[in-house]
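# attaching a predicted model along with its sequence, questions to come.
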Amino acid sequence: MNTSSRLRATPLLAARLTTARLLATTAALTLALAACSDTDEEDTSSGDDDATPTETDETPDDTGDETPEDTQKATPSPPPTPVPGPLEPDEVDDIVTGLDAPWSIAFPPDGGDPLVSQRDEGTIVQVSEDGDVTEIGDVPGVEGTEEGGLLGIAFDPDAPENLYAYATMGAENRVVRTTFDGEEFGEFETVVDGISAHPFHNGGRLAFGPDGMLYVSTGDAGEGPRAQDPDTPEGAILRVTPEGDVPEDNPFDDSPVYSYGHRNVQGLAFDEEGRLWASEFGPDTVDELNLIEPGENYGWPEVDGIAGDERFVDPVYEWPVEEASPSGLAYFGETLFMASLRGERLWQIPVSDEDVAEPAQYIDDRGRLRDAVIAPDGTLWVLTNNTDGRGDPRDGDDRILRVTLEQSAPE
């Protein structure tokens, strides 16, 4: 039916990364593309994408979202060293409108129009640059509740006909796989199961690494202590083969867990060096950008943000929750682009080696932003998320924004 309307994951995974350190002060690279929109009142008890069911992006207090008394509070992060030649958004166009609680964009590796998952309906639609939206089908068994439902989708670059989806199905989240011939889906099969589901903190992002493995982000399912147990899949980033098996070179024997101590990761992106970056929701203090090291513990719920505790890996950058609540993450041209829900803006984060520069903010007039993906033509596609029950829908929401990127001169 047509309707008008963004670690090191190389084969040498045994090599461990040095924890990224933030360096000296630099000026912010802030450049607003449009006038800021008024920010809705938010529940500051949490930094999650889906807050109180009525109005915010954060988990309600009764789901364990309050910072535990023994959790070390985050300290302000010092500004890092600038990176020359950041990418600056040059033009922003609406190319698709009329989406319903969209969550993830996936471009077929062998060409063709991308697919978009719709969380609450459990459907996947195909979209075109002309603004057409075609429903391809639903994922059987999806049960959407608050933050659960049909979440991340991803194609396998080495088997372009295979599409993967992360979905809430009753008491658990699963990763399922099907084939897509450009017009319809084949049968769905389960690749990974046994990930506890919850109304909040389900994770849900999928990404294939340059090593050909599938990386899966999960949430703590509302129970923070699970994230400190590397024997459970909750509060972790998982690494599996395309068939769902555990790779022999994973950091824990016979376990899909690649890193743990995460609260709710909803953004995964590999850079040109094969390193894995992750954006993560914090509670009522800060949200995080992490550089993922295999087998490492990122601290939740024992610590939140940059804590300086040698037991855990600190994030490379942190934001106040009202400025972030980060979801999708994309990498292009030595730059990370991070979609923010409660923050209602796109963050641009220049990276070099293991350092990041002071982030700049863009697209702060379109409401909540859920995903950011680099298209085959080098433009950035950004997914708004104002129709999921937490935002303030505008005419035409939800939509896909296409951002033309222009390389600025080195400073």
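Thanks, I have the structure now.

# going forward, measure contacts between C-alpha atoms and count neighbours the same way
Noted.

# so what's the residue lying closest to Gly131 once chain neighbours are set aside up against?
Distances taken as Cα to Cα, 6 or more residues apart in numbering place Val96 nearest to Gly131, at 4.4 Å, with adjacent residues excluded. Counting by Cα atoms under 8 Å, 6 or more residues apart in numbering, Val96 makes contact with 5, 127-133, 399-401.

# pull out the buried members of the residues you listed.
Among the contacts of Val96, those scoring as buried are 5, 127, 131-133, 399-401 (criterion: 16 or more other Cα atoms under 10 Å).

# narrow those to those in strands?
Judged by DSSP state E, the buried ones among the contacts of Val96 include 127, 133, 400-401 as members of strands.

# out of those, what pair is the most spread apart?
Largest separation among those by Cα to Cα: Val133 and Leu401, giving 14.4 Å.

# tally of neighbours for Val191?
The number of residues packed near Val191 is 18, by other Cα atoms under 10 Å.

# for the one 3 residues further on, same thing?
Counted with other Cα under 10 Å, residues neighbouring Gly194 total 13.

# check Gly144 too.
The burial count for Gly144: 19, using other Cα under 10 Å.

# isn't it up against Ala101?
No: under the criterion of Cα atoms under 8 Å, Gly144 is not in contact with Ala101, lying 11.0 Å apart.

# so what sits against both of these two?
Contact criterion Cα under 8 Å, 6+ apart; residues shared by Gly144 and Ala101: 119-120.

# pretty sure Glu135 sits in a strand.
Yes: membership of Glu135 in a strand is supported by DSSP: H, G, I helix; E, B strand; the rest coil.

# which residues touch it?
Contact analysis of Glu135 by Cα under 8 Å, 6+ apart lists 1-2, 123-126.

# also this one, for the comparison:
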Amino acid sequence: MSAGTATVATGSNPAGVPDLTAGEDVARDIEVPWGLAFLPGGDALVAERNSGHILRVSPGRAPQQVYKVPGVAARGEGGLLGLAISPQYAENGYVYAYFTADTDNRIVRFRLDGEPEAIFGGIAKADSHDGGRIAFGPDNMLYVGTGDGGQGARAQDPASPNGKILRLTPEGGPAPGNPIPGSPVYSLGHRNVQGLAWDRAGRLFAAEFGQDAFDEINRIEPGRNYGWPLVEGMGGAGRGFIDPQLVWAPSDASPSGIAIAADTLYVAALRGERLWIAMLHDGVASDPMAQLEDYGRLRTVAAAPDGALWLTTSNTDGRGDIRSGDDRIIRFPAR
């Protein structure tokens, strides 16, 4: 077994992990929640994949629909996917959304009282491998995880936005300092990226769905190639690719959202129906443990401004066993 291979292990929570025994439902009966991003005051915006609705969610209050993204074409894994809040939200009020339209996957930005503005498009859509996670990095640039749209060759094509992590300006252009000037591509060789998070040193980690053998957690370096479809899992380093830090069998993971708080990495697993928790030390993830195996499919995990951990289930997405109250948004308070 590789040193980077995760095993199903349980035990006491590592130091610094929120109290996973004290989960409370913040919202129930949500329709396929996907993206989740926090407003400056601590409330969350949550995207419903199929309806195109954006809900404002906070503890102790009923969810409130605050926006509907027009033009969402939900089919297969597509629909209204990732959300991100502008780092200058207090000044400009912008919310960003990644969604599947009739012809492509695209990114728009909008104010909650205004019309959407398309800032990036042309990401090939499909019934699967649509990617969809977006997040602002420590550099205030917008990072985008895309999928290969079911055609692995796109991941190795530097001219295609598919199978990539993109780095964009807030206006949607290629960010300055990208590996290839004038290109939005930050890294390539990805199958289906749905998790993005940075540690406190500013290092980027990403979660990637594997095919039949290995799901991955990768540390992302600009301009590097992560191997898909030529390599799945470990074994690409000798051929010029970057090996993942952690791998799982897809039945144990199928990782979607990830979050980092202090020196802990959290990975929401869909098919694996659990939360994976790994330690971070000097930019290396290790010692993963499985927790929270009673909620079903987990789509998104996010660290809130107050130190709490938020999770969304994904049991109403057509692939899960629906439990009472699904889908749910669950909050685990900081210790």
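Yep, that arrived. Given the structure is predicted, the values throughout are model-derived calculations rather than measurements.

# follow-up on the earlier one: what does the residue nearest to Gly131 of the first structure align to in the second structure?
Residue correspondence to the second structure (TM-score structural alignment): Val96 of the first structure is matched to Ala27.

# can you check Asp355 of the first structure too?
Per TM-score structural alignment, Asp355 of the first structure is aligned with Val284.

# same question, Val373 of the first structure
Here Val373 of the first structure is matched to Ala302 in the second structure, going by TM-score structural alignment.

# state the distance from its match to Leu275 of the second structure.
Separation of Ala302 of the second structure from Leu275 of the second structure (Cα to Cα, to the nearest Å): 12 Å.

# who has more neighbours out of the two?
More crowded of Ala302 of the second structure and Leu275, by other Cα under 10 Å: Leu275, with 29 against 25.

# A strand includes that one, no?
Yes: assessed by three-state DSSP, Leu275 of the second structure belongs to a strand.

# enumerate every residue touching it.
266-269, 290-293, 298.

# just Asp392 of the first structure next, same as before
By Cα under 8 Å, 6+ apart, Asp392 of the first structure lies in contact with 367, 386.

# so what does it match up with in the second structure?
So Asp392 of the first structure corresponds to Asp321, using TM-score structural alignment.

# quick check: which element contains that match?
For Asp321 of the second structure, there is no helix or strand it lies in under DSSP states H and E.

# overlap between the contacts of Glu135 of the first structure and the second structure?
Counting by both residues aligned by TM-score structural alignment, their matches' Cα atoms under 8 Å, the second structure reproduces these contacts from these: 123-126.

# which of the residues you listed fall in strands?
Reading strands off these with DSSP E, I get 123-126.

# if we ignore the residues flanking it in sequence, what's nearest Ala206 of the second structure?
Leu196 (4.7 Å).

# ok, the counterpart of that neighbour in the first structure to Ala154 of the first structure distance?
Counting by TM-score structural alignment, Leu196 of the second structure corresponds to Leu268 in the first structure. Distance, Leu268 of the first structure to Ala154 of the first structure, using Cα to Cα: 12 Å.

# shared neighbours of these two, anything?
Contacts common to Leu268 of the first structure and Ala154, judged by Cα under 8 Å, 6+ apart, are 206-207.

# among the two, which residue is more densely surrounded?
Counted by other Cα under 10 Å, Leu268 of the first structure and Ala154 do not tie: Leu268 has more neighbours, with 28 against 25.

# about what we covered before: reformat the contacts of Val96 of the first structure as a markdown table; add distance to Pro140 of the first structure.
Shown next, in a markdown table, are these (distance: Cα to Cα, whole Å):
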| residue | distance to Pro140 of the first structure |
| --- | --- |
| Ser5 | 26 |
| Val127 | 21 |
| Ser128 | 25 |
| Glu129 | 28 |
| Asp130 | 29 |
| Gly131 | 27 |
| Asp132 | 24 |
| Val133 | 21 |
| Arg399 | 25 |
| Ile400 | 25 |
| Leu401 | 29 |
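
# which one of those is nearest to Val192 of the first structure?
Closest to Val192 of the first structure, out of all of the contacts of Val96 of the first structure and judged by Cα to Cα, is Val127, at 27.5 Å.

# how about that closest one: what's its closest non-neighbour residue?
Val133 (4.7 Å).

# what does Gly132 of the second structure correspond to in the first structure?
Checking with TM-score structural alignment, Gly132 of the second structure has Gly204 as its match.

# what's the neighbour count on that match?
Count around Gly204 of the first structure with other Cα under 10 Å applied: 31.

# same question for Asp249 of the first structure.
12.

# and if you look at the one 3 residues further on?
Using other Cα under 10 Å as the criterion, Phe252 of the first structure is surrounded by 17 other residues.

# to which residue of the second structure is it aligned?
Under TM-score structural alignment, Phe252 of the first structure pairs with Ile180 in the second structure.
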